[in-house]
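J.: Any chance you could fold what I've pasted below:
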Amino acid sequence: MSDDQSRAISIIAFIGSVFSPWYRWSGRKDPENHVCINVATYGPGGRFTMTDRGRSALRLTRDSMTVGPSSLRWDGDKLIIDINEMGAPPIVSPVRGQVVLEPTALTDVELPLTPDNTHIWRPFAPTARIDVDLTATGWQWTGHGYFDANFGTRALEEDFSYWTWGRFPAADGSTCFYDAQRLDGSTLSQAITFHSDGSAKKAPLPPKAQLNRSLWAVRRETRADKGYRPQQVMNMLDAPFYSRAMVRTQLGGVETTGVYEALDLRRFRSPLLKPMLALRVPRRASWTF
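T.: Model (predicted):
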């Protein structure tokens, strides 16, 4: 998220591309045959890229992950992401350049999202600085960054019906909220404050507060001080089952703007969505380095 809140970028590296219809149609038995570096830029001239690639495109080392023409690698205490992707229809154009993420510190926090540990959230660097340098005009900026990972041994829709997540900058780090409804009727509600030195502690949960529904009418709610109504600052990604947005809320009497997501897995479970997703997520099975 840029310091002036006019632009943002999200980058997700998948081994087993959970939102890919091709991975779902394959039976999800071979995650390394469905890999992807999904890049989306938000703001003037924003683009969305998500190409499902086969195992020949994947290379892994201790400090790097390469998927076809794009890669992530650690260089000392910096994560360097080289991007060379093609935007999805209807705007098919290159998205190229480099993003450097520098955490203030790394955490040792892991949060199981289910009692049997089939899904685990690992917030490696909840607070970081990013330097974005893409080839497109205006896409050279610095801002507030974040780096995490999710690990799972079952499909999301097999365990959850709905979840929301948010990360909001604080005076000395960041606060994250995770709220989930599981298919068995149980719930997860967690707030964690991360300090800039990497230390973390559970935080009191402010009350839930409603956001307006997304353009696809996805239900949205986050956390805020009692009586405060959060507002969307920027619509980042809007899908029939998913919403990502820049949201302003108030925590402990202080307004803060962060990144928020809502995921409706009941909708995602519908087989009618998969052909729609295939139009935005092309499959490229082979790759030669």
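
J.: okay, CA-based contacts and neighbour counts for the rest of this
T.: Noted.

J.: Toward the C-terminus from the biggest helix by length in the chain, list the very next helix or strand.
T.: Taking DSSP state H as the criterion, the chain has its longest helix at helix 273-280. Next along the chain after helix 273-280, taking DSSP states H and E as the criterion, comes strand 283-284.

J.: That next one packs against which elements?
T.: Counting contacts by 3 or more Cα pairs under 8 Å, 6 or more residues apart in numbering; DSSP states H and E, strand 283-284 packs against strand 52-53.

J.: Which strands and helices lie in contact with the strand it packs on?
T.: strand 35-42, strand 283-284.

J.: make it 6 Å
T.: strand 35-42 (3 or more Cα pairs under 6 Å, 6 or more residues apart in numbering; DSSP states H and E).

J.: one more, for comparison:
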Amino acid sequence: MPSDRPGSWILSLSCPDRPGIVHAVSGLLASHEGNITESQQFGDPDTGLFFMRVEFASHASRDELDAAVTDLAERFTMTWTLDVAGRPMRTIVLVSRAAHCVNDLLFRERAGTLPVDIAAVVGNHETLRDLAEFYGKPFHHIPVTADTKPESESRLLALVEDLGVELVVLARYMQILSPELSAALHGRAINIHHSFLPSFKGARPYFQAHDRGVKLIGATAHYVTADLDEGPIIEQDVDRVDHTATPETLTALGADVERRALARAVGWHAEHRVLLDGHRTIVFS
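T.: Model prediction:
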């Protein structure tokens, strides 16, 4: 028996662009008593792909909607996801020693402003255990060395599977994921870094930036790929600075920019607003 209140759903899809896609999707939803509450679409002339995100309310069951969208997907060669609107996405956060990004994510989750369910915090150091436990989150210490990296990544991937994790967030996690782990987490691992790359790599980037007299500092949130810091970009943010800024000022401002950009990227991903378009992303923000 259908409930008195319709369920709220999000349908995100991509497929080769051709006439009739929007008509077909809206017709399918209408045939299942669907009331569209938000709809965004984009056709990429460079790749020839069409992208769409639709929020709708319907009395239809999950099985009915899945079956209907599966039939439509075969007709249009679609890649698609269907999820309950507002469902917190099961997430783990990887950390090293810097606390600003993970603290911001944990606070936003607790405040109800970030649609994630953080199942655990994983650190290659013990530094942030107290912070995770303050928020009531399990902390897993998985140290990483050159000799133990394969074993450490196997433990991490096993944790992802055991906890039913859908999203992995690298919140200033100072380890490079192997190509194998990057592939296993394709499209569901988000990293944050200062956007000085490749200009200021290595240690103390904000001190290098100060030495060069930068006028903008920023951060980039992107999906993790085997190519270091070259994954599809989800969000970027900047702050303007001037000659009075010290290296310490740049570091503090940079941390603020990093946490803002990362939180937006995580939120958009959890709401199925980010679709992959080759090396780029389509973001229905």
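
J.: So after superposing, what's the score?
T.: Taking TM-score structural alignment, normalised by the length of the second structure as the basis, the two superposed chains have a TM-score of 0.28; 142 aligned residues with a Cα RMSD of 6.7 Å.

J.: ok, back up a step: tell me the buried residues in the longest helix of the first structure?
T.: 274, 277, 280 (16 or more other Cα atoms under 10 Å).

J.: Ignoring the adjacent residues along the chain, who's closest to residue 235 of the second structure?
T.: Spatial nearest neighbour of residue 235 of the second structure, chain neighbours left out: residue 221 (5.2 Å); criterion: Cα to Cα, 6 or more residues apart in numbering.

J.: Correct me if wrong, but the one you found is in a strand.
T.: Yes - applying DSSP: H, G, I helix; E, B strand; the rest coil, one finds residue 221 of the second structure inside a strand.

J.: sorry, back to before: could I get the buried residues of helix 273-280 of the first structure as a markdown table with distance to residue 121 of the first structure?
T.: A markdown table is the format used below for these (distance: Cα to Cα, whole Å):
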| residue | distance to residue 121 of the first structure |
| --- | --- |
| 274 | 25 |
| 277 | 25 |
| 280 | 26 |
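
J.: Looking at those residues, which one is closest to residue 53 of the first structure?
T.: Distances from residue 53 of the first structure to those, taken as Cα to Cα, are shortest for residue 280 (13.7 Å).

J.: Show me where the stretch 101-250 of the second structure has its helices.
T.: 129-134, 149-162, 179-184, 205-212, 247-270 (DSSP state H, counting those that start in this stretch).

J.: Likewise for the stretch 101-250 of the first structure?
T.: Under the criterion DSSP H, counting those that start in this stretch, helices of the stretch 101-250 of the first structure are mapped to 156-159.

J.: quick one: residue 63 of the second structure is in a strand?
T.: No - counting by three-state DSSP, residue 63 of the second structure is not part of a strand but helix.

J.: For it, grab the count of nearby residues.
T.: Residues contacting residue 63 of the second structure under the criterion other Cα atoms under 10 Å number 8.

J.: quick check: longest strand of the first structure.
T.: strand 119-134 (DSSP state E).

J.: Contacts made by that strand with the rest, please.
T.: Strand 119-134 of the first structure is contacted by residues 96-104, 106-107, 110-113, 140-152, 173 when judged by Cα atoms under 6 Å, 6 or more residues apart in numbering.

J.: where along the stretch 151-289 of the first structure do the strands fall?
T.: Assigned by DSSP state E, counting those that start in this stretch, the strands in the stretch 151-289 of the first structure fall at 160-170, 173-182, 187-195, 200-202, 208-211, 220-223, 231-239, 242-251, 254-264, 283-284.

J.: now the stretch 1-150 of the first structure
T.: Ranges of strands in the stretch 1-150 of the first structure, per DSSP E, counting those that start in this stretch, are 8-15, 35-42, 48-49, 52-53, 58-61, 64-67, 70-75, 78-86, 94-103, 111-112, 119-134, 140-152.

J.: Quick one: these as CSV, columns for distance to residue 255 of the first structure too.
T.: Shown next, in CSV, are the strands of the stretch 1-150 of the first structure (distance: least, Cα to Cα, whole Å):
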stretch, distance to residue 255 of the first structure
strand 8-15, 19
strand 35-42, 22
strand 48-49, 29
strand 52-53, 39
strand 58-61, 41
strand 64-67, 37
strand 70-75, 33
strand 78-86, 29
strand 94-103, 23
strand 111-112, 26
strand 119-134, 17
strand 140-152, 16
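
J.: how about JSON lines for those, with mean neighbour count and distance to residue 162 of the first structure added?
T.: Below are the strands of the stretch 1-150 of the first structure laid out as JSON lines (neighbours: other Cα atoms under 10 Å; distance: least, Cα to Cα, whole Å):
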{"stretch": "strand 8-15", "mean neighbour count": "19", "distance to residue 162 of the first structure": "20"}
{"stretch": "strand 35-42", "mean neighbour count": "24", "distance to residue 162 of the first structure": "22"}
{"stretch": "strand 48-49", "mean neighbour count": "25", "distance to residue 162 of the first structure": "24"}
{"stretch": "strand 52-53", "mean neighbour count": "26", "distance to residue 162 of the first structure": "25"}
{"stretch": "strand 58-61", "mean neighbour count": "14", "distance to residue 162 of the first structure": "31"}
{"stretch": "strand 64-67", "mean neighbour count": "20", "distance to residue 162 of the first structure": "30"}
{"stretch": "strand 70-75", "mean neighbour count": "18", "distance to residue 162 of the first structure": "30"}
{"stretch": "strand 78-86", "mean neighbour count": "19", "distance to residue 162 of the first structure": "30"}
{"stretch": "strand 94-103", "mean neighbour count": "20", "distance to residue 162 of the first structure": "30"}
{"stretch": "strand 111-112", "mean neighbour count": "15", "distance to residue 162 of the first structure": "16"}
{"stretch": "strand 119-134", "mean neighbour count": "21", "distance to residue 162 of the first structure": "14"}
{"stretch": "strand 140-152", "mean neighbour count": "17", "distance to residue 162 of the first structure": "16"}
